[in-house]
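Engineer: what shape does this take:
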Amino acid sequence: EALGNFCIEDDSSVVLQSCVSPVWDTALAMVAMQEAGVPADHPALVKAAQWLLDLEVRRKGDWQVKAPDLEPGGWAFEFLNDWYPDVDDSGFVMLAIKDIKVRDKKHKEQAIKRGIAWCLGMQSENGGWGAFDKDNTKHMLNKIPFADLEALIDPPTADLTGRMLELMGNFGYDTTYPPAERALEFLKIEQEPEGPWWGRWGVNYIYGTWSVLCGLEAIGEDMTQPYIKRAVNWFKSKQNLDGGWGEVCESYFDRSLMGSGASTPSQTGWALLSLFAAGEADSSAAVRGIEYLIKTQKQDGTWDEDAFTGTGFPKFFMIKYHIYRNCFPLTALGKYRRLTAESRDKE
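Structural biologist: Have a look, this model is predicted:
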């Protein structure tokens, strides 16, 4: 019966939904609303923040095998999954609730303190972060014949490491903090020769590079450095004629397709947020991207997106997050409005 609740059936087929993502979706929506100017004491944001606080993980899960002395904290992806909180959801939740005017401020502060400590304690030896575990890097396990999805391990990835830098930067840490220093070195090693970073949890190089650049800006990295400029130039080279950005899932199989595909609202949002992080809000590429989002927005304020831009297992299990088509364009438009207003005020 439970499995049946995840099935969508029509006259000719049955499609099985893999999972639900309420914590992730709620955090993304909250960040988008705040970036768009919704006040921190708005009832919807306060209610959402309290809901997230009530879902904080307070018990030890499977991660304790690698980190037995680490105290629990953080958040999971689903309604209930105390065994497997992850650093991505945890990071985005803390970014989402940071400024919200909840009734019990002390409760929020303590939850964030526990969450940050847990996330920092999950850093792997190579300086990066995996999602659910640390130092889970025995790649030979993915070579076992039954490991056909190549997903038996949880190695550190650039997108999650970028998220952790963004978390640290938003809560007062800078590039001199030892975990941040190690993370920066990890990202420099992981960068592709063309400039972008591979995306483990979203399609693909556009997603990974978005997460990294936002993290680098937040932690206070010098965004004029050559390795960052390579990523910016890569984004500019991949912009479509319509002003947007897109990338097909096939880029996981074929590197020549990295950053290539029909424009989508979510991937355009990621590209724009990347350019903003690199100080390129006034560039012609950013302006064209904003124009793409404006002209493709529907009368009801939403965007259409048929593409799958989320990733479960690269190559084999792709996810369509229905909130992506709206929250990332909204985040980009809101941030662009703020950045351009700040620029005008300085003149």
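Engineer: please count neighbours and contacts with C-alpha atoms only from this point.
Structural biologist: Fine.
Engineer: for the protein, what's the longest helix?
Structural biologist: helix 324-346 (DSSP state H).
Engineer: so which bits of that one are buried?
Structural biologist: For helix 324-346, burial by neighbour count (16 or more other C-alpha atoms under 10 Å) applies to 324-336, 339.
Engineer: got it, and stretch 124-137?
Structural biologist: With burial defined by 16+ other C-alpha under 10 Å, the residues of stretch 124-137 counted as buried are S124, G127, G128, W129, G130, A131, F132, D133, K134, D135, N136.
Engineer: ok so, going back, as CSV, the buried residues of helix 324-346 with distance to A158 would be great.
Structural biologist: Compiled in CSV, these are given as follows (distance: C-alpha to C-alpha, whole Å):
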residue, distance to A158
Y324, 20
R325, 23
N326, 24
C327, 22
F328, 20
P329, 23
L330, 24
T331, 22
A332, 21
L333, 25
G334, 26
K335, 23
Y336, 25
L339, 26
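Engineer: out of the buried residues of stretch 124-137, what pair is the most spread apart?
Structural biologist: Largest separation among these by C-alpha to C-alpha: G127 and F132, giving 15.2 Å.
Engineer: point to the residue nearest the middle of the protein.
Structural biologist: Centrality entry for the chain: nearest residue to the mean C-alpha point is S211, 5.7 Å, by C-alpha atoms, centre = their mean.
Engineer: want to put them side by side, so please do this one too:
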Amino acid sequence: MTLLDLQHADGHWEGEVVWNTMLLSQYLMTHHILDSRALSEVDLKDARKHYELTVLDDGSWPFHCDGEEGSLYVTTLAYVALRLIGTPADDPLTARARAWMHRRPHGVAAVPTWGRMWLAMLGLYPYEGINPIPPELALLPGVVQRMYTHTRHVYLGLAYLYGARFQHTEINDEIRAELHGDKTNFRRHEIDDSDLFQRPIWPLRRGYDLLTAYERRPSRKLRAKALRRCAELAERELAASDGQCLSPVNGLLACLVLAHAGEPREQVLKRLTKLDVWRWQDEDDGLRITGASSAIWETSFAMRALVAGDAPEEPLRKAHEWLLGAQVVDELPPELREGRDRVAGGWCFFRDRTIRWPVSDSTAEALSALLLTDDAIGTRTPADRARLAAEFILTRQNPDGGFGTYERTRAPGWAEKLNPSEMYHGCMTDLSHVECTASCVSALVRYRRRWPDPRVDDAVAAGVAFLRTQQRPDGSYRGAWGINFTYAAFFVVEALTEAGVPVGDPAVAGVADWLLRHQRPDGGWGEHHLSCRTGEYVPHPHGQRTMTGWAVLALTRAIGPEHPAVLRAGQFLDWPQTIHEAASGVFFGTAVLDYSLYRVIFPVWATNVVEGFMRQPS
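Structural biologist: You can find the predicted model right below:
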């Protein structure tokens, strides 16, 4: 299937972003708590089908789509969800999962905090065994708003539910016995090795101990005020995002919060239905809840892949019109703006502008796609809309010259040491990232070619300086949102060369040398997701088409399309795909994501770029 075949009728591209079954489990649990009748028999059958397709040979479920070992967190939630939708305890799917969980050194008692909270809400885990998540933190001026967007919205929901000791009234003693047996020792600091990535540091654990003492007799007046504040923020997030929320995780929690806070049942169920925007369902893979939706991101890259080739004009015109229409052009109303940076001018990662959580690099890539399409086929991006985008990007630049994602950096780097998530890293504050910075630099350079602006000149210079500081001694750059060094190389080389840095400069030549050293004998590139965990390059056993596309796009700029390494890579991309393409996205270091369209877009883009160079007159 070609890239043009995958374009939607309205002009955009959108592939599935696959993570794990955790989101499906939370979706089923929320429906069980709020309205189990809302799911049809087909939904339940398709949910089971997805669990069957993703279970490992030992009966567990992995932490991500390419995981080879089970996760206690994901497996426990899958087990409970399956039981809640009617799967018997002696069914092979649940029986094998239960046996796997019981073989863990501390059993289900050692599930991470997020898992404990979902179990506690169903009466399957004691709140006393959970490290405190006090809602009173929401009353401290500026504390919550300094956290990374996803983290703060998840924890606002968890804090309310923890503080209220939320518990579904239909307690299933049978499932509780299946999970725990006769174990009654629930140690707050004990986390299973299958999920633990960053153990909370000693001062944080000591803080938990002190808060545990407070939780025995919290101030009723203060607790009530804090709960009202958390509920208010949950409702505000739903209103600002047209009910879709920043992610399905915080959206499901927000529905539970408002249900407990007294919102009418019919209104809560309407809110829950809005979250179906995150659903994917088909005959092949059943029902699943996607970890993200990346229509704007993938449409921008697909447009650039087509611009690099000999694509017909009409698909590009439709894509240009759709992408321009997806820009956020109005500001949030004052009652919804508390703690938010400006949104006008940006593009979201999501499929349209209604979610109103625009991102720096999504905006940058959308602006680049529009301007490059203008150059290729003569479309016209209005100057006022381009200026609005450039101004949005400028508001996301940090003092260090780099760019984060949703917001400017609001907390110092040491805040990452206070990470309570146990399973992730880099999730506490929106620090500058190599890829986001590179995307923003490239877009601003393209913008200033048409509309010169001294502010843009300063921002580009600062962005380039930041990128120089991030280069490692071996010439590579570490990424944060893809796997990993190969991903970063693609963005960095484009940004530096667009900004006028010569190819002989160490910042460009070093990346090229690093890529050449890591080319596989078959001509491709392949990087294992463990690179994201270790911080050092880990080769994949097989060449990967997506990563080879990234490397070729970088090398055509750095060493030219006629270099033997690029020609060998072209042969690799021309060969029929004979192996499973590994996932190439990631967030927070451990959550590997499979962007289904990446394996189409980037090989096509790389091939078109090389062939385009070859067609140029000598």
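Engineer: in helices, which of the buried residues of stretch 124-137 of structure 1 appear?
Structural biologist: Judged by DSSP H, helices contain none of the buried residues of stretch 124-137 of structure 1.
Engineer: wait, which of those is closest to N81 of structure 1?
Structural biologist: Nearest to N81 of structure 1 among those: F132, at 11.5 Å, using C-alpha to C-alpha.
Engineer: the equivalent of that closest one over in structure 2: what's it in contact with?
Structural biologist: Aligned counterpart of F132 of structure 1 in structure 2: Y406 (TM-score structural alignment). When contacts are counted by C-alpha atoms under 8 Å, 6 or more residues apart in numbering, Y406 of structure 2 touches T149, W357, P358, V359, S360, R396, D430.
Engineer: shared with structure 1, which of those?
Structural biologist: Here is what carries over to structure 1 from the contacts of Y406 of structure 2, by both residues aligned by TM-score structural alignment, their matches' C-alpha atoms under 8 Å: W357, P358, V359, S360, D430.
Engineer: just put those in JSON lines and tack on secondary structure and distance to G510 of structure 2.
Structural biologist: Shown next, in JSON lines, are those (DSSP: H, G, I helix; E, B strand; the rest coil; distance: C-alpha to C-alpha, whole Å):
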{"residue": "W357", "secondary structure": "coil", "distance to G510 of structure 2": "35"}
{"residue": "P358", "secondary structure": "strand", "distance to G510 of structure 2": "33"}
{"residue": "V359", "secondary structure": "strand", "distance to G510 of structure 2": "29"}
{"residue": "S360", "secondary structure": "helix", "distance to G510 of structure 2": "26"}
{"residue": "D430", "secondary structure": "coil", "distance to G510 of structure 2": "27"}
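Engineer: show me the longest helix that occurs in structure 2.
Structural biologist: The residue-count maximum for a helix in structure 2 (DSSP H) belongs to helix 220-240.
Engineer: that one aligns to what range in structure 1?
Structural biologist: On the basis of TM-score structural alignment, helix 220-240 of structure 2 is assigned to no residues in structure 1.
Engineer: show me what that helix is packed up against.
Structural biologist: If contacts are counted by 3 or more C-alpha pairs under 8 Å, 6 or more residues apart in numbering; DSSP states H and E, helix 220-240 of structure 2 sits against helix 149-163, helix 248-260.
Engineer: would CSV of those with distance to P506 of structure 2 and mean neighbour count be doable?
Structural biologist: Listed next are these as CSV, based on distance: least, C-alpha to C-alpha, whole Å; neighbours: other C-alpha atoms under 10 Å:
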stretch, distance to P506 of structure 2, mean neighbour count
helix 149-163, 35, 23
helix 248-260, 42, 24
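Engineer: for those, which one sits closest to L287 of structure 2?
Structural biologist: Nearest to L287 of structure 2, of all those, is helix 248-260, at 14.5 Å by C-alpha to C-alpha.
Engineer: coming back round to it: how about the residue nearest to the centre of structure 1, what's its match in structure 2?
Structural biologist: In structure 2, the residue paired with S211 of structure 1 is F491, using TM-score structural alignment.
Engineer: what's the mean deviation for the helix or strand containing its match versus structure 1?
Structural biologist: Element membership for F491 of structure 2, per DSSP states H and E: helix 485-498. Superposing on structure 1 and averaging over aligned pairs (mean C-alpha distance after the TM-score superposition for structure 1), helix 485-498 of structure 2 comes out at 0.7 Å.
Engineer: what is that helix packed up against?
Structural biologist: Partner elements for helix 485-498 of structure 2 (3+ C-alpha pairs under 8 Å, 6+ apart): helix 434-450, helix 454-470, helix 506-517, helix 545-558.
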